[in-house]
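# here is a sequence together with a model predicted from it:
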Amino acid sequence: MKIIEHQANGINSYTLVNNHHMSVTIMDWGATVTAIRTHDKDGHFANVVLGFDNLEDYITTRSFFGATIARVAGIIKNAQWRDYELTQNAGEHHLNGGDLPQIAFEPWFLERKLQTKDQVGLVMQYITLDGENGYPGTMTITANFILDDHGKFTISYTGKSDKTTLFNPTNHSYFNLSGDAERTIDHHILKINADEYASLNKHGLPTGKLPWVTNTPFDFRGREEIGPQIASLPTGLHHGFVLNDTPYPQVELFDRVSGRKLTMRTNAKAVVVSSATHYRDDRFRLNGGKSMRSQLGLSLQAQTLPDAIHHKAFGSIIIEPNVPVTYQTAYQFSNIYDV
């Protein structure tokens, strides 16, 4: 177990490496996961999340690849909570915590490194002040990134505020288990242990309704191939799913060609899944020279459903003064052809 440090263009990166050569790279800019390298069926290692080839693109393009989203992930309709006017940065709405500043594009402080015989990790911290983006309370956000020797990568976000405020963080990594984005995620197999999803209106805002997934393209309770399943959705997947309370992994994703498999468990109540459908951008290069194209990655954002403050059934994201709240998500990587 070891940590390899890198520095370029004023950005510090840290690569966590376990004893089986799996590695995870995190940079302090946005507490961002830039690479997760795991092996395919032939033992070849490749990056299974979308990451920019040029670190400067993380600063200039603001695409949220791998970033920590806080204080609140997703949309808040009309940028309003109680008597607080939040930053409007998505038309009249508030998106991903606002942009004055945007926590996903700010440097985080490395509090400490962690290393034992079977775990290696980082603890990063960001302090957002009372009134920033309209939120009450000065909040300390602590991010823990831990890689163990069994292929499990765990992200924990803890928020503590001196006033009653909102907290609903997530990580915005896009996964592509083909390795180095060799193929789209159309033929990836996805399972989501969820009976209900959050419906959206024509503007992409949650309606507050939680329909059953039965007989819809949102039914991933079996192992479904992503492309055919969402072919009837004009904008692809950008939806939240209410996770069932189960001891089994709530989400499974695997690629038959490479054999790579990802399972996810979280204490969050939901996962927002995005298929990056119709997302194309030739301004930057990803994963060794690839250009961004439709359905090149799949994000699995563990969180409370977006716009929860306006929909009681979604759950509460209100936290009380000096009472820390933690969201924890574990990603277990393996290979289906391993024996």
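Cool, got the structure.
# please count neighbours and contacts with C-alpha atoms only from this point.
Fine.
# list of residues touching stretch 197-216?
Residues from elsewhere that reach stretch 197-216 (Cα atoms under 8 Å, 6 or more residues apart in numbering): 75, 77, 194-196, 218-219, 239-242, 305-307, 310-311, 313-314.
# so what's Lys191 up against?
Phe220, Arg221, Gly222, Arg223, Glu224, Gln250, Val251, Glu252, Leu253.
# and Asp130, by the same measure?
By Cα under 8 Å, 6+ apart, the residues touching Asp130 are Pro136, Gly137, Thr138, Met139.
# okay, now the one to match up with it:
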Amino acid sequence: MKLHFKLLVPILCLSMLISCTNSSTKNPQVSDESISKSVVLSQKEFQKSIDGKNTDLYILKNKNGVEAAFTNYGARIISLKVPNQHGVQTDIIVGFSSVDQYIQSTEPYFGSTIGRYGNRIAKGKFILDGTTYSLSINNGVNSLHGGKKGFQDVVWDTKQINEQSIAFSYFSKDMEEGYPGNLKVKVIYNLTDANELKISYEATTDKKTVVNLTNHAFFNLNGEGSGTILNHQIQINANFYTPVDSTLIPTGKHEPVADTPFDFRKFSIIGKRVADDHEQLKNGKGYDHNYVLNNPNGNQLNHAASVEGDKSGIIMEVFTIEPGLQFYSGNFMQSKNTFKGGSKDDFRTAFCLETQHFPDSPNQPTFPSTVLNPGMFYNTTSVYKFSIKK
């Protein structure tokens, strides 16, 4: 009998509720700096054979004109076009215009599904039932986002359910990247007529293992190519965060955000305190930390965060049943890659909000467990909701 394993499952459901403005109300004087360039993706550029499997480009559209693009290389989201406060379609996901660019990128995670384990595991080791498992080391002395060839670098099987839903499936073999168990994974994207882009995860295993799936979308709510995200305002529903050492592994403590640069319980500009003289900001080179979310409703969807684009008026709200949220302020973006609109991945021109269980949970007995046993059914759906500033 399959069990619903609710504590383990990270929810990244992107739910979008957008106030669509009639074209007759568009402001013709809108600055080019506040809107993203309109880019038409070429399907040919996403058709490639990798490890004997074919990749492709997939488009979902709803009746309101919201459009999302995906590729099965990494089961990743490439673009998401929603209207800004002037009714102009704005691509709020940064990404590339070809599979080759994703393969060659110095940042492998743009928009991808992350697994088997999102975030870091200390020294690439953990113990289950007395057995020590050694993972690929790919981030200093640690393992990050599933190892050297995580789920972002594999070709997923694809089933286009209809014009608004698509499912990606992957079979991760026992001991792939050092993880035990044959893991069957499915990720379903559904763009509803309520302007919700839902991402649901499913997984089963035949051997005890650890799992922490998430999505690594990089957002700029002013649109790709619009410049820094430091003037976005953010609010995070968390009284505590998990401080990290110099290698970004949690110390095991829950530290209060009060009276620190990590206090976003009320809306604050991202860049206001990012350069403060604080040990944790030095360790992360900015914000790259897990927040311990306030969770008043147990396993129900809870409000995790809200972000407002300062130029676009687009508001993104994040809801999840997960205990944690990784806030990353684009600290390692180095202008080495060119996005689909022609702009570079300049320093802090995108941010991430990854719903998750805590980093290094397999080695932290006081953290919520990420163990998945045979017979359990890993199943979740999560939400990122978009609206327009009134």
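Alright, I've got the coordinates. No experiment lies behind these values; they were computed from the predicted model shown.
# rewinding a little: so which of the contacts of Asp130 of structure 1 comes closest to Thr15 of structure 1?
Thr15 of structure 1 has its nearest neighbour among the contacts of Asp130 of structure 1 in Met139, at 27.4 Å by Cα to Cα.
# how much space separates whichever residue in structure 2 pairs up with the closest one from Gly284 of structure 2?
The alignment partner of Met139 of structure 1 in structure 2, by TM-score structural alignment, is Leu183. Using Cα to Cα, to the nearest Å, Leu183 of structure 2 is found at 32 Å from Gly284 of structure 2.
# ok, now Leu135 of structure 2?
23 Å.
# okay, the two: which has more neighbours?
Leu135 (23 against 20; other Cα atoms under 10 Å).
# OK, contacts around the corresponding residue of structure 1 for that one?
The pairwise alignment with structure 1 assigns Leu135 of structure 2 to Leu86, based on TM-score structural alignment. Taking Cα under 8 Å, 6+ apart, we find Leu86 of structure 1 in contact with Ala79, Gln80, His94, Gly98, Asn133, Gly134, Tyr135.
# list the contacts of the counterpart of Ile92 of structure 2 in structure 1.
Residue pairing (TM-score structural alignment): Ile92 of structure 2 is matched to Val48 of structure 1. Contacts for Val48 of structure 1 were tallied using Cα under 8 Å, 6+ apart; they are Ala35, Ile36, Arg37, Thr38, Phe175, Asn176, Leu177, Ser178, Gly179, Asp180, Ala181.
# top of the residues you listed by neighbour count?
Ranked by the number of neighbours (other Cα under 10 Å), the contacts of Val48 of structure 1 place Leu177 first, at 33 neighbours.
# circling back to that earlier point, of the contacts of Asp130 of structure 1, which belong to strands?
If you go by DSSP state E, the contacts of Asp130 of structure 1 have Met139 in strands.
# just among the contacts of Asp130 of structure 1, which is most surrounded?
Busiest of the contacts of Asp130 of structure 1 [other Cα under 10 Å] is Met139, holding 25 neighbours.
# ok, the closest residue to that residue other than its chain neighbours - contacts?
Sequence neighbours aside, Ser161 is the residue nearest to Met139 of structure 1 in space, at 4.2 Å (criterion: Cα to Cα, 6 or more residues apart in numbering). By Cα under 8 Å, 6+ apart, the contact set of Ser161 of structure 1 is Gly137, Thr138, Met139, Thr140, Ile319, Glu320, Pro321, Asn322, Val323, Pro324.
# please report how far the third one lies from Ile185 of structure 1.
According to Cα to Cα, Met139 of structure 1 stands 37 Å off from Ile185 of structure 1.
# the second one now?
Remark: distance between Thr138 of structure 1 and Ile185 of structure 1 (Cα to Cα) = 40 Å.
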